[in-house]
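> just need the structure, nothing else, for what follows:
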Amino acid sequence: MGATLDRATAALRGAGIDSPAREARLLLAHVLGESPGALMLAPRDTMVSVSRFDALLARRLRHEPMAHLLGSRGFWSLDLAVSPATLVPRADSETVIETLLALRPERGAVRRVLDLGTGTGCLLLAALAEYPSAWGLGVERAPQAAALARANARRNGLAGRSAVLCSDWGAALGERGRGGGFDVILANPPYIPSGDLSGLMAEVRHWEPRAALDGGADGLDAYRTILPLAMRLLAEEGVLLLEFGIGQAPALVAMLAAHGFDLLALRCDLGGIERVMAARRRLV
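Just a heads-up that it's a prediction; the model follows:
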C-alpha cells in the first residue's frame, strides 16, 4: 500500500493536481472501502487491487473530478450521487442554505419550496432537510440530471416530500393562484460569461455540462428568465434566493429592482466573495 500511495502521489503532483497526497489517499480509501481516517491506521503492506486503483488514478490524471470517481459528494447534511450530467455540488453553494436559515429560522415557516435548475437536487434537498414540514419541487431541463435528482431524494429519504419536473425553467409551471405560490424559490443558474468558459479549470471545463455553466455574454441570461418567473410564482411573503458569480452583484441588484423585488440580504461565500442574494416582492 505504501508504494502505491507514493507512486500515485508523484503522478498526481506531476499532473498539476492540488493536494496530491490527500487525493491519493482518497482514491486508495475508496478502493479499499475504508474511510480516509481508517486508511491512516492501516499497515503499509495492506493488499490493494492495483488494477482498480490504477484505473481510477488514470481518470484523475486526466482531471476528471474526484467526485465522479468516488460517485458521490457531501453537501450540507446530505450524501449526493453525482454524474457528468450535472455540476458537482460545491461548498460555496451551501451559502444559499445558510442565507435561507438566517431569514427563516422557524423550521415550520416554510411549506413550499421551488428549486429552478435543480441539478443533483442539492439545494432543494438541503432545504427540505432543514424544514421538515415543507414539500419541494425541483425543475431541471436535462432528463439525466432530473433522474439523478430524483435518485438523490430517495437516497436521502426525501422522495416523499419532493418531486422533480423535467422542464425548461418555468415552461411547465402554471400561475401561483390566489393565496398560493412558493414560500421559497432557490436558483443556482448558469452564470459564467461565455467568454470566460475557456479559462475555467480543466475539471470544470472538460467534465461538467456546459449548459449548466454558460450564462451568456454577460453571465446573466438565466436571471432574465428567472426573475419574471419568480415574480409570478413567489408567495406574497415568500423569499427568492439566487447564487451568482464574481462581480455580478451590482447588475443583479439592479435587475431585481427593475422586476419589482426588494433586496433582503447579500451574503459572501467561504472565500469572502459575494455569492448569494435574497429578495422579496417590493412592499407597496
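> when you work out contacts or count neighbours from here on, use the C-alpha atoms and nothing else.
Fine.
> show me what contacts the spatially closest residue to Asp92 that is not a sequence neighbour?
Distance criterion C-alpha to C-alpha, 6 or more residues apart in numbering; nearest residue to Asp92, sequence neighbours excluded, is Asp269 at 5.4 Å. Residues counted as contacts of Asp269 (C-alpha atoms under 8 Å, 6 or more residues apart in numbering) are Asp92, Ser93, Thr95, Arg275, Val276.
> right, and the second one touches Phe244 too?
The reference is to Ser93. No: counting by C-alpha atoms under 8 Å, Ser93 stays clear of Phe244, with 9.7 Å between them.
> compare with the first, here's sequence two:
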Amino acid sequence: MALATAQLKQAGCDTARLDARLLLANACHVDASRIVAWPEDPVDSVKAAAFLEMIHRRALREPVSRILGQRDFWRHSFKITADTLDPRPDSETLVEWAIAQAGNFTRPDLVDFGTGTGCLLLSVLGDVADSFGLGVDISAGAVQCATGNAVALGLDQRSQFVVSDWDRDLDAAIKTGGFDIMLSNPPYIAHSEMAGLEPEVRDFDPFGALSDGADGLGAYRILAGVAARLVRPSGWVLFEIGRGQHEVVCSLLEQQGFESVQYRRDLGGIIRCVGGQKPRSSHFNVSFLPE
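This is a model prediction of the structure:
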C-alpha cells in the first residue's frame, strides 16, 4: 500500500493514498473501510497482481472510476465505458434543478441530449415518480451503456435510449409529442483549451463528449433551436455550461423565444447551468410517452 501510494504521488496523482486504498479494496473484494481498519491483512498473489495492474493504470493517469468501470453520481452508481463521459459532481447541479422543475408537471416527460451513461436522465427519473424520459446520443456504445444502467436501476420501464444526431434521427411521433423538460450536458470545451485539461479528462473521456472542435458553443447553437421545436409550452430547457459561457447561452435561448432565462451555480460558485421557459402561448401537441 505504501509503495503504491508513493508510485501514484510520483505520477502526479493528487489523491494518491485514497486512490490506492480504493483500488486495493476492489482487488480484494472488500469495503475500503476494511483496508483502514485491518491494514495488516495478507493479500494473496492473485489479488496482489490485480492491484499492481490497477496501480500501473492509475500511474498512467487513468481515472479510478474508469479502472473500476463505474462512477457514483447523485444517489446511484453508474457503469461507465470508453464510449461515455465520466460523470462529474458539478453535473448534479443540473439534476437538482431538473428535479425541482419536474415538480411543476404531472407525469413529466423529459429528454436528455448527449445522454452518455444516462446519469442525468436516470437520476431525475429516480427522484420524480411517474416521470418518463428519452435519452439521445450519437454514440451507439453510449446508448447501450445507458440502457444497461436503466435496467440495473430498475428504470427501464420509464426510459428509452436512442441513437440520433441531436434530434435529426428521432421519430416523427417523438418530435410531435414534445417534452416538458429538455436536458443536455453537451461538449462545451473549446478546442484551444483541450491541451490544458488534466490527463484524466483529456486522455480518457471521448473527445466528442468534451469539445465541438471549435469554440465550445456549437452544440448550444444547435440545441437552442432543438429546444424551440421540442419543448412544450411552459416547459423548460436546462443546459450545463462551461465557465464564462452563460451570457452567450442565455442570449441563444432568448433569441429562440424562451423566457425567465436564468442560471445556477455549482458548489464551487461557478455558473454551471443555464435554463429558460417556453412561453405558455406556444403551440404543441400531446405526449408520445405511454399512459
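> anything in contact with each of Ser93 and Phe244 of structure 1?
Shared contacts of Ser93 of structure 1 and Phe244, counting by C-alpha under 8 Å, 6+ apart, come down to Asn188.
> how far away is the residue in structure 1 sticking out farthest from the centre from Asp54 of structure 1?
Distance from the C-alpha centroid of structure 1 peaks at Asp45, with 38.4 Å (C-alpha atoms, centre = their mean). Here the criterion is C-alpha to C-alpha, to the nearest Å. By it, Asp45 of structure 1 lies 17 Å from Asp54 of structure 1.
> now Leu60 of structure 2: how far from Ala172 of structure 2?
Between Leu60 of structure 2 and Ala172 of structure 2 the computed distance is 46 Å (C-alpha to C-alpha).
> show me the helices in structure 1, by range?
Taking DSSP state H as the test, the helices found in structure 1 are 2-14, 20-32, 36-41, 50-61, 66-70, 94-103, 122-130, 143-155, 202-205, 221-233, 249-258.
> can I get these in JSON lines including distance to Leu116 of structure 1 and mean neighbour count?
What follows is these, written out as JSON lines (distance: least, C-alpha to C-alpha, whole Å; neighbours: other C-alpha atoms under 10 Å):
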{"stretch": "helix 2-14", "distance to Leu116 of structure 1": "37", "mean neighbour count": "16"}
{"stretch": "helix 20-32", "distance to Leu116 of structure 1": "32", "mean neighbour count": "19"}
{"stretch": "helix 36-41", "distance to Leu116 of structure 1": "35", "mean neighbour count": "13"}
{"stretch": "helix 50-61", "distance to Leu116 of structure 1": "31", "mean neighbour count": "16"}
{"stretch": "helix 66-70", "distance to Leu116 of structure 1": "23", "mean neighbour count": "17"}
{"stretch": "helix 94-103", "distance to Leu116 of structure 1": "13", "mean neighbour count": "18"}
{"stretch": "helix 122-130", "distance to Leu116 of structure 1": "9", "mean neighbour count": "25"}
{"stretch": "helix 143-155", "distance to Leu116 of structure 1": "11", "mean neighbour count": "20"}
{"stretch": "helix 202-205", "distance to Leu116 of structure 1": "21", "mean neighbour count": "16"}
{"stretch": "helix 221-233", "distance to Leu116 of structure 1": "8", "mean neighbour count": "18"}
{"stretch": "helix 249-258", "distance to Leu116 of structure 1": "17", "mean neighbour count": "15"}
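> quick one on the thing from earlier: what's the match for the residue farthest from the centre of structure 1 in structure 2?
Asp45 of structure 1 is assigned Asp41 in structure 2 as its aligned equivalent, the criterion being TM-score structural alignment.
> contacting residues for Asn185 of structure 2?
Asn185 of structure 2 neighbours (C-alpha under 8 Å, 6+ apart): Ser91, Phe113, Gly114, Thr115, Phe239, Glu240, Ile241.
> surely the fourth one and Ile138 touch.
To tie it back to what came earlier, the one meant is Thr115 of structure 2. No: here Thr115 of structure 2 lies out of contact with Ile138, judged by C-alpha under 8 Å, at a distance of 9.1 Å.
> and Leu170 of structure 2, what is it in contact with?
Residues counted as contacts of Leu170 of structure 2 (C-alpha under 8 Å, 6+ apart) are Ser164.
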